[in-house]
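Peer 1: Pasting a predicted model and its sequence here:
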Amino acid sequence: MSAELDPATLMKKQVGAAAAAMVKSGSIVGLGTGSTAAFMIQALGDRLKSGDLTDIQGVTTSFQGEVLARECGIPLTTLDMIDGIDIAIDGADEVDPDLNLIKGGGAAHTQEKLVEAFSKKFIVIVDSGKLVNKLNLNFLLPVEVIPKALNPVTKAIERLNGKVTLRMGVKKSGPVVTDQGNLILDVKFANGIDNAVELEKTLNNIPGVLENGLFVNMVDLVLVGEVIDGQPAVREIRR
């Protein structure tokens, strides 16, 4: 079966298109990062080309997203050129029952949080496998760290009973380096995260931490892609 006909791929494409359909002409749109967000960006580009959508500007959350948005013909702007963002659409690595998230599997969570916190409406697009009862049981929590602070930040997180691993690059020597020139620590708490709101504050108060991958009290709507009886479907979860 080709990738185009694979139900999981079709599901990602459908949930991306469903989110793109919520964007109105004249909007400033935060454009997320990742495979499902890529389908959303492509769907926005298709709407622009068809004339169904006009006069939008995108604000990207990663270099990867910037390249794709330009390829899809989406005009881009930056945070320092605008007063606000009407709607942001992005994926997530985990979503808990309170619609708190872990993001940062692609090491773009700092820019993502900046764009999404600046948005009037934040829509998350995921497949059903990203829905969890408790954060961090299966997915590590990314923490972006200034390189010179790597050792003291590691020790500070370990004092919080977190197991810390420096994220290493794939097909390259050395660690992953973010778009901001920093490093990523992936953190595992043995029993998961009990209080995401407090932990986000605690981690960000450690000197040398730029941002962590907990997104709390930010999400307005989650679009969940599912495959039911071999067919892709999308359902909504609202705050």
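Peer 2: Done, it's in. A quick note: this is a predicted structure, and the numbers were derived from the prediction, not measured.

Peer 1: alpha carbons only for contacts and neighbour counts from here, please
Peer 2: Will do.

Peer 1: from what I can see residue 57 touches residue 75, true?
Peer 2: Yes. Assessed by C-alpha atoms under 8 Å, residue 57 is found in contact with residue 75 at 5.1 Å.

Peer 1: More neighbours: which of these two?
Peer 2: Legend: neighbour count by other C-alpha atoms under 10 Å for residue 57 and residue 75, higher for residue 57 (19 against 15).

Peer 1: ok, that one - contacts?
Peer 2: Residues near residue 57 by C-alpha atoms under 8 Å, 6 or more residues apart in numbering: 26, 27, 28, 29, 74, 75, 76, 77.

Peer 1: switch the cut-off to 6 Å
Peer 2: By C-alpha atoms under 6 Å, 6 or more residues apart in numbering, residue 57 lies in contact with 28, 75, 76.

Peer 1: Let me know the closest of those residues to residue 161.
Peer 2: Using C-alpha to C-alpha, residue 28 comes nearest to residue 161 of the contacts of residue 57, at 40.8 Å.

Peer 1: where's the closest one relative to residue 145, distance?
Peer 2: Noted for residue 28: a distance of 30 Å to residue 145, by C-alpha to C-alpha, to the nearest Å.

Peer 1: which of the residues in stretch 159-178 are buried?
Peer 2: Across stretch 159-178, burial judged by 16 or more other C-alpha atoms under 10 Å covers 162, 163, 164, 166, 167, 168, 176, 177, 178.

Peer 1: ok, and the closest non-adjacent residue to the first one?
Peer 2: What sits nearest to residue 162 in space, not counting adjacent residues and going by C-alpha to C-alpha, 6 or more residues apart in numbering, is residue 189, at 4.8 Å.

Peer 1: Comparison target, given below:
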Amino acid sequence: MMKQEVGKAAAARVKSDSIVGLGTGSTTAYAIQYIGERLQSGDLKNIIGVTTSFQAEVLARKYNIPLSTLDVVDRIDIAIDGADEVDPQKNLIKGGGAAHTQEKIVDSLAEQFIVVVDGGKLVDKLGSTFLLPVEVIPKAVVPVMRKLEQLGGKPDLRMGVKKAGPVVTDQG
């Protein structure tokens, strides 16, 4: 399936009067768009979105999806989020979009969690096409890298493409 079709199928699972976790990524962006279109057409009513990233918040506002925060809502009925890789056992690598912490919190609180990916994200073994992202606070970079090496990993500090220095997540 194409990204647009996957996003539309996920958006179709959202019911009126629900609190929706709105995830991060290119396929999830289509789900957010279609949720907005359903609201606009009247097919969907009275939902509240809780976003996992700055990117998702910008998109939700663009499509006029009412938003709230984890401080205010008492539940999340359904969360829709992307993944970087998915293996046959449905294990995931997530976090490549630098929104690890908020994604984990929102997705884990959801009654129902829908992962939206196209066929290009399906792999036989995790780590085949995408390195495992690890979120680290700045003062812990060196000790965490040492620990990862002790565990057999080959950590590499990911640098920002259009800025000087390392990638900074939505949590700083």
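Peer 2: Thanks, I have the structure now. As the structure is a prediction and not an experimental result, all values here were calculated from the model.

Peer 1: TM-score for the pair, please.
Peer 2: Remark: TM-score between the superposed chains equals 0.97 [TM-score structural alignment, normalised by the length of structure 2]; 172 aligned residues with a C-alpha RMSD of 1.0 Å.

Peer 1: Residue 70 of structure 1 corresponds to which position in structure 2?
Peer 2: Superposed on structure 2 with TM-score structural alignment, residue 70 of structure 1 falls opposite residue 61.

Peer 1: Just the strands from structure 2, written as ranges.
Peer 2: All strands of structure 2, identified by DSSP state E, fall at 19-22, 48-51, 76-82, 85-86, 92-93, 110-116.

Peer 1: Measure the mean distance from the first one to structure 1 post-superposition.
Peer 2: Compared with structure 1 after fitting, strand 19-22 of structure 2 deviates on average by 0.3 Å (mean C-alpha distance after the TM-score superposition for structure 1).

Peer 1: what range in structure 1 does that strand sit on?
Peer 2: Aligned by TM-score structural alignment, strand 19-22 of structure 2 falls on residues 28-31 of structure 1.

Peer 1: Not counting that stretch itself, show me its contacts.
Peer 2: The set of residues external to stretch 28-31 of structure 1 that reach it, using C-alpha under 6 Å, 6+ apart, is 56, 57, 58, 59, 60, 85, 86, 87, 88, 89.

Peer 1: Which residue, neighbours along the chain excluded, lies closest to the fourth one?
Peer 2: Leaving out its chain neighbours, the residue that sits closest to residue 59 of structure 1 by C-alpha to C-alpha, 6+ apart is residue 30, at 4.8 Å.

Peer 1: Now the lengthiest helix in structure 2: buried residues?
Peer 2: Looking across structure 2 with DSSP state H, the single longest helix is helix 26-41. By 16+ other C-alpha under 10 Å, the buried positions in helix 26-41 of structure 2 come out as 26-39.

Peer 1: Would you mind getting the angle between it and strand 76-82?
Peer 2: Counting by axes from the mean of the first three to the mean of the last three C-alpha atoms, to 10 degrees, helix 26-41 of structure 2 lies at 130 degrees to strand 76-82.

Peer 1: how big's the offset between helix 26-41 of structure 2 and structure 1?
Peer 2: Averaged out, helix 26-41 of structure 2 is 0.4 Å away (mean C-alpha distance after the TM-score superposition for structure 1).

Peer 1: hmm, who's touching that helix?
Peer 2: For helix 26-41 of structure 2, contacts defined as C-alpha under 6 Å, 6+ apart pick out 3, 4, 7, 8, 11, 44, 45, 63, 65, 81, 82.

Peer 1: orientation of it relative to strand 110-116 in degrees?
Peer 2: Helix 26-41 of structure 2 and strand 110-116 meet at an angle of 120 degrees, taking the same axes, to 10 degrees as the criterion.

Peer 1: roughly how far out does helix 26-41 of structure 2 sit from the chain middle?
Peer 2: How far helix 26-41 of structure 2 lies from its chain's middle: 15 Å, per C-alpha atoms, centre = their mean, to the nearest Å.

Peer 1: quick one on the thing from earlier: what distance do you get for the residue nearest to residue 162 of structure 1 to residue 157 of structure 1?
Peer 2: Taking C-alpha to C-alpha, one finds residue 189 of structure 1 at 10 Å from residue 157 of structure 1.

Peer 1: Equivalent analysis for residue 135 of structure 1, please.
Peer 2: Applying C-alpha to C-alpha, the value for residue 135 of structure 1 to residue 157 of structure 1 is 17 Å.
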